[in-house]
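Chemist: pasted the sequence and its predicted model underneath.
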Amino acid sequence: MDAFLSSTLAVAIAEIGDKTQLLTLFLAARFTQRNAIILGILVATLLNHALSAWFGAWLVQWIPENWAPWIIGLSFIAVGLWVLIPDKDDDDETGVLQYGAFIATCILFFIAEMGDKTQVATVILAARYDNLFWVIMGTTVGMMLANVPVAYAGNWLMQKIPLDLARWSACILFVGLGVLSIVAI
């Protein structure tokens, strides 16, 4: 259950102000089918994070056992510092919008997650914890906790959440997970 809670909290906080949250805001402004957007986010996140978690679990098998806590811990700390850098809204891939809310969300969300902080965090969390299922569920729930409210109340919500506070909270969480990974040696 540690894997689920850590994964949920880490991704939910890291996602605030992230480019995928900005993408959710864009999609909610473009399409009226909020449930299709949310389902698209869920499908894209499950696929992306399952692949990421599998990669993290595979990768940790090739790292010498005494190096793993250091690599994982320093990776958490690096992601924590990376979270402090605000994301910019990338150019919109308007070509896929013609396929409707669900397909457009699936495609754009999957692409936006490639190399994103939350994808890297998923790789690290899967390397840290032995239970892929709970890491995938946790990161997916964290992603949904951060994006579902934006799909429904986007502009209003984004004005109410202090992004600097969210970034610093995520930084502290990731650095804390990193230190705990190293100390647990």
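Modeler: Everything's here; your move. Residues are numbered from 1 along each chain as shown.

Chemist: please make it C-alpha for all contacts and neighbour counts, starting now.
Modeler: Noted.

Chemist: for the helix or strand harbouring residue 144, enumerate the helices and strands it packs against.
Modeler: For residue 144, the host element (DSSP states H and E) is helix 132-160. For helix 132-160, the elements it packs on are helix 2-15, helix 19-30, helix 34-61, helix 117-128, judged by 3 or more Cα pairs under 8 Å, 6 or more residues apart in numbering; DSSP states H and E.

Chemist: could those go into JSON lines alongside distance to residue 87 and mean neighbour count?
Modeler: Output for the helices and strands packed on helix 132-160, formatted as JSON lines (distance: least, Cα to Cα, whole Å; neighbours: other Cα atoms under 10 Å):
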{"stretch": "helix 2-15", "distance to residue 87": "10", "mean neighbour count": "23"}
{"stretch": "helix 19-30", "distance to residue 87": "6", "mean neighbour count": "21"}
{"stretch": "helix 34-61", "distance to residue 87": "18", "mean neighbour count": "20"}
{"stretch": "helix 117-128", "distance to residue 87": "10", "mean neighbour count": "26"}
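
Chemist: hold the first one in mind and look at this next one:
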Amino acid sequence: MDTLLLTMIATFVAEIGDRTQLLVALLVVRTARPGPIFAGFAAATVVNCTLSVLVGSFFASVISGHALMMFQALALAFAAIAMLWPRLALDRLDGWRMAPFWLALLGCLVLEFGDKSQFLVIAGAARADLPWIAGLGGAIGIAAATLPAVAFARRIEGWAPLKWLRFAGGIGFAAAAVVIGVGAL
């Protein structure tokens, strides 16, 4: 249960103001079809979290306990840096001509591959007795953070507190990285 909650909360915080969240909001506004957009996003999230669980399971089989703790600290540090770093411009996918489901699926897969949430799920799966629980927690956290982007798509981009929420999340991830990193040493 700890793995589920920790991964869910970590990925939820990591996705606040993330490019994936903003892409989903943009696609909902552009297509006026939130159902297929959210379904495509959800499918991309399941694929991403499944891949993360497989990688995390592999790491668990080849790395010892303290090294896994250090890997988790590095994943948290990466999340902190990504949240504190200025957000890159979002590709609006204007040239992509396809059905809304496929547009969201492929766009989100591209954005999520190598993203901070993926590393958080990998680290959670590597340290868990049941790695799929980390994947489930990650998928729930990512979806929970993105649902408001679907519901409030027209207003999310200009929402000023996103900057401060990202800053607070980055500081929280940095503090957790230091605590876990010191514990691994």
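Modeler: Now that the structure is in, tell me what you want to look at. Note that the structure is predicted; figures quoted are calculated from it, not measured.

Chemist: any chance you could compute the TM-score here?
Modeler: Scored against TM-score structural alignment, normalised by the length of structure 1, the superposed chains reach a TM-score of 0.87; 184 aligned residues with a Cα RMSD of 2.2 Å.

Chemist: and of the helices and strands packed on helix 132-160 of structure 1, who's closest to residue 107 of structure 1?
Modeler: helix 34-61 (7.3 Å; Cα to Cα).

Chemist: average offset of that closest one relative to structure 2?
Modeler: The superposed helix 34-61 of structure 1 is, by mean Cα distance after the TM-score superposition for structure 1, a mean 1.1 Å from where its aligned residues fall in structure 2.

Chemist: spell out for me which residue occupies the centre of structure 2.
Modeler: residue 117 (3.0 Å; Cα atoms, centre = their mean).

Chemist: show me what the helix or strand just after the helix holding residue 144 of structure 1 is packed against.
Modeler: Following helix 132-160 of structure 1 in sequence order, the next helix or strand is helix 163-183 (DSSP H and E). Using 3+ Cα pairs under 8 Å, 6+ apart, the elements in contact with helix 163-183 of structure 1 are helix 2-15, helix 68-83.

Chemist: of the helices and strands packed on helix 132-160 of structure 1, which approaches residue 100 of structure 1 most closely?
Modeler: helix 34-61 (8.7 Å).

Chemist: relative to helix 132-160, how tilted is the closest one?
Modeler: 130 degrees (axes from the mean of the first three to the mean of the last three Cα atoms, to 10 degrees).

Chemist: coming back round to it: show me which residues of the helix holding residue 144 of structure 1 are buried.
Modeler: Neighbour counts over helix 132-160 of structure 1 (16 or more other Cα atoms under 10 Å) mark 132, 134-152, 154, 158 as buried.

Chemist: gap between it and the chain center?
Modeler: In terms of Cα atoms, centre = their mean, to the nearest Å, the centre of helix 132-160 of structure 1 is set 9 Å apart from its chain centre.

Chemist: all set, thanks.
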